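Novice: this one's structure only:
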């Protein structure tokens, strides 16, 4: 017998998938269970089991699949027995019930589901339908959280939310970040091989602020543009997503140059981070992997005053926390960040490396 890793659903990229990658590295003999797997090549060397939802069109419509998820997690029937389960949960994966009710169940919580517990942080929780069913889901979610043998949170910010929502204590284990990879290349411009991306690098202004994430409203990339305008600095916005048209409209009215870099390669993104004067991250995040990446690239970060991203840097050393996420306060913080003395990137990002995570998650599950 060995362990089982449980994950909501597997995508081709994402912070949660990086956590699962590190869990898989920590426990190379463990099987994997998910609702559905959209990256079958990712774990081709091990057994990955899907649920019945994978055989339906619901796998392409998470919102429609949501009502079926809690019950689905209670009906895992692969027939195997495990010594333990380690669950990566940001929705309902922690509801998973092992075949043997005595099997220890360890939960790594990215967050209790935001749109039923913290709808002010997730627009999906603002719909009338979600608001109507949220009380029942909250009661069920709190009950299922009591089944966990132990819970780990990805930040102190999330640990506090777990205490409020689930009435459980949690150990803080920050998620893994590819810090060693970023630190290994002094100048990422030399690793950019695509001709179009090379031309983008040649067009960069000598001084600019950078914002990078998925283009969705709660990431607040519009505030990166507005704060850059208040600081009278060009902005570069990297990523992709459904909010692109709105962001371009904001950029048109900004009064400063704004360059959009759509779906950059890793090499280009890290090169942008190295060249930026400051990395601006206004979103209220559960943790915030990308600000750690920016620091690994040697660039100071600017964030708002609230959220797990505040745990990724020391104020006044490798970043500045603005007094608020208003454009004026962010602009003031940008100026302060640009005036910071150089910092030693390897030192400030050391606590967030993949190797540190692997050691901590092993100790969390196995006690060693």
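Specialist: On my side now, so go ahead. Fair warning: this is a prediction, and the values are worked out from it, not measured in the lab. Residues are numbered from 1 along each chain as shown.
Novice: use CA for all of it now, contacts and neighbours both
Specialist: OK.
Novice: which stretches of this structure form strands?
Specialist: Residue ranges of the strands in the chain, as given by DSSP state E, are 2-7, 31-34, 48-49, 82-89, 105-109, 150-153, 171-172, 209-212, 235-239, 258-262, 278-281, 301-303, 319-321.
Novice: which residues touch the second one?
Specialist: The contact list for strand 31-34 (Cα atoms under 8 Å, 6 or more residues apart in numbering) reads 3-10, 46-51.
Novice: and what of stretch 156-170?
Specialist: With contact meaning Cα under 8 Å, 6+ apart, stretch 156-170 is reached by 109-112, 117, 141-143, 145-146, 150-153, 171-172, 286-287, 307-308, 311.
Novice: if we go to 10 Å?
Specialist: Around stretch 156-170, the neighbours that count as contacts under Cα atoms under 10 Å, 6 or more residues apart in numbering are 107-113, 117-118, 138-139, 141-146, 148, 150-155, 171-174, 285-287, 306-311.
Novice: Below is structure B, check it against A:
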């Protein structure tokens, strides 16, 4: 049996790419495909467990290099062109696609296609349209949006089997694509985060980690912790850094560290009073990593966190995405601090380990590949 794996594009090594790392331990692929490949070799070696395989990419997007995303109005053409390009030279029996945009539309011939949906697909024409096309631009691009939405729905009918990375995404798939899917949670590197069993109340700071981008709402966390006058450490960097610095200026309790290596991140998290999380994520790896350290999580009650956090046992929720709700949640957390057992928190995180992913994915293959 010839097997192919396709990832939307190879850019940076993150949560979606960890899925490929784990799949590579389950499946010995003959071919690897991606619409674009601009990933650094060091990240590629990490992604493919020390290997650096040949990646078959789209001839159309190759000309755009790292600017390949600007071709998104032409993604229907890119998908069709890549399918035609590959059909001429390759033959496979089983395809595993990793999709948050295009890969579900990949098809060479009559191969069996299993699609792992990494997120709400094509978010800039669905849920986040207003963020990418605000005001008058949103009105002008409405016809293009409708065209791309129809294209995306048609692509969703292509796989033989669809796997969602959370129940949140499963519900989204059902709502937008009207198709059934199976949930298999993505792999989290639980083993890389050491449990801290000393009393949480010994810690004096809270911590959050992530790319500093608008939708993650770090601004709300900063405002809330300025009002609370509690120490907040923000790990990461991104386009919002200057704006967030401006909000936090003259407030010494808000500390930006920039990018840190995984060992330093782990140290900060396991010694924190709690991990705070204000965005809507399809799964949300960071809150699980925090729980791997035995650190409780204070999170906005929407998205994948509702599946990974047990309220009042491994964390607490705030119901609205605003400053007052975050303040109230932090104060509530401190009132019930003694309820949180680091060992219990760690045990919950282990349900989302790489071992669990590999076991569940293998079981799915055994049931559906004949």
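Specialist: That came in fine, so what should we check first? The model shown is predicted, which means the values in this text are computed figures rather than measured ones.
Novice: Work out the TM-score between the chains.
Specialist: The TM-score (TM-score structural alignment, normalised by the length of structure 1) is 0.87; 345 aligned residues with a Cα RMSD of 2.2 Å.
Novice: Can you select the buried ones from the contacts of stretch 156-170 of structure 1 in PyMOL?
Specialist: Per 16 or more other Cα atoms under 10 Å, the buried members of those correspond to this PyMOL selection:
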select buried, resi 107+108+109+110+111+112+113+117+118+138+141+142+144+145+148+150+151+152+153+154+155+171+172+173+174+285+286+287+306+307+308+309+310+311
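Novice: circling back to that earlier point, out of the contacts of strand 31-34 of structure 1, which are buried?
Specialist: Neighbour-count burial within these applies to 3, 4, 5, 6, 7, 8, 9, 10, 48, 49, 50, 51; the criterion is 16+ other Cα under 10 Å.
Novice: Need the counterpart of the fifth one in structure 2.
Specialist: Put plainly, it is residue 7 of structure 1. For residue 7 of structure 1, the aligned position in structure 2 is occupied by residue 7, per TM-score structural alignment.
Novice: gap between residue 284 of structure 2 and residue 146 of structure 2?
Specialist: Using Cα to Cα, to the nearest Å, one obtains 29 Å as the distance from residue 284 of structure 2 to residue 146 of structure 2.
Novice: Tell me which of these two has more neighbours.
Specialist: Remark: of residue 284 of structure 2 and residue 146, residue 284 carries more neighbours, 21 against 13, as counted by other Cα atoms under 10 Å.
Novice: Which position in structure 1 pairs with the more buried one?
Specialist: For residue 284 of structure 2, the aligned position in structure 1 is residue 288, judged by TM-score structural alignment.
Novice: quick one on the thing from earlier: select, out of the strands of structure 1, the one closest to residue 58 of structure 1.
Specialist: Taking Cα to Cα as the criterion, strand 31-34 is the member of the strands of structure 1 that comes nearest to residue 58 of structure 1, at 14.1 Å.
Novice: Any idea how many residues pack against the residue nearest to residue 12 of structure 2 when sequence neighbours are not counted?
Specialist: For residue 12 of structure 2, ignoring the flanking residues on the chain, the nearest one in space by Cα to Cα, 6 or more residues apart in numbering is residue 39 at 5.8 Å. Burial of residue 39 of structure 2 is recorded as 14 neighbouring residues (other Cα under 10 Å).
Novice: doesn't residue 14 make contact with residue 39 of structure 2?
Specialist: No. Counting by Cα atoms under 10 Å, residue 39 of structure 2 sits too far from residue 14 to count as a contact (11.3 Å).
Novice: all helices of the stretch 51-200 of structure 1, in order?
Specialist: With DSSP state H, counting those that start in this stretch applied, the stretch 51-200 of structure 1 shows helices at 62-65, 69-73, 114-117, 128-145, 156-165, 179-183, 195-202, listed in chain order.
Novice: I'd like these as a markdown table, with distance to residue 93 of structure 1 appended.
Specialist: Formatted as a markdown table, the entries for the helices of the stretch 51-200 of structure 1 read as follows, by distance: least, Cα to Cα, whole Å:
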| stretch | distance to residue 93 of structure 1 |
| --- | --- |
| helix 62-65 | 13 |
| helix 69-73 | 7 |
| helix 114-117 | 14 |
| helix 128-145 | 10 |
| helix 156-165 | 15 |
| helix 179-183 | 28 |
| helix 195-202 | 38 |
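Novice: so which of those helices gets nearest residue 345 of structure 1?
Specialist: Relative to residue 345 of structure 1, the nearest member of those by Cα to Cα is helix 179-183, separated by 7.8 Å.
Novice: What's the separation between the closest residue to residue 15 of structure 1 other than its chain neighbours and residue 162 of structure 1?
Specialist: Nearest residue to residue 15 of structure 1, sequence neighbours excluded (Cα to Cα, 6+ apart): residue 289, at 7.2 Å. Plainly put, residue 289 of structure 1 is 20 Å away from residue 162 of structure 1 if you go by Cα to Cα.
Novice: out of those two, which sits in the more crowded spot?
Specialist: Counted by other Cα under 10 Å, residue 289 of structure 1 and residue 162 do not tie: residue 162 has more neighbours, with 23 against 20.
Novice: corresponding residue for residue 250 of structure 1 in structure 2?
Specialist: Residue correspondence to structure 2 (TM-score structural alignment): residue 250 of structure 1 is matched to residue 247.
Novice: wait, that match sits on residue 225?
Specialist: No. Counting by Cα under 10 Å, residue 247 of structure 2 does not reach residue 225; the two are 11.4 Å apart.
Novice: From the neighbour counts alone, determine which of the two ranks first.
Specialist: Between residue 247 of structure 2 and residue 225, counted using other Cα under 10 Å, the more crowded position is residue 225 (21 against 14).
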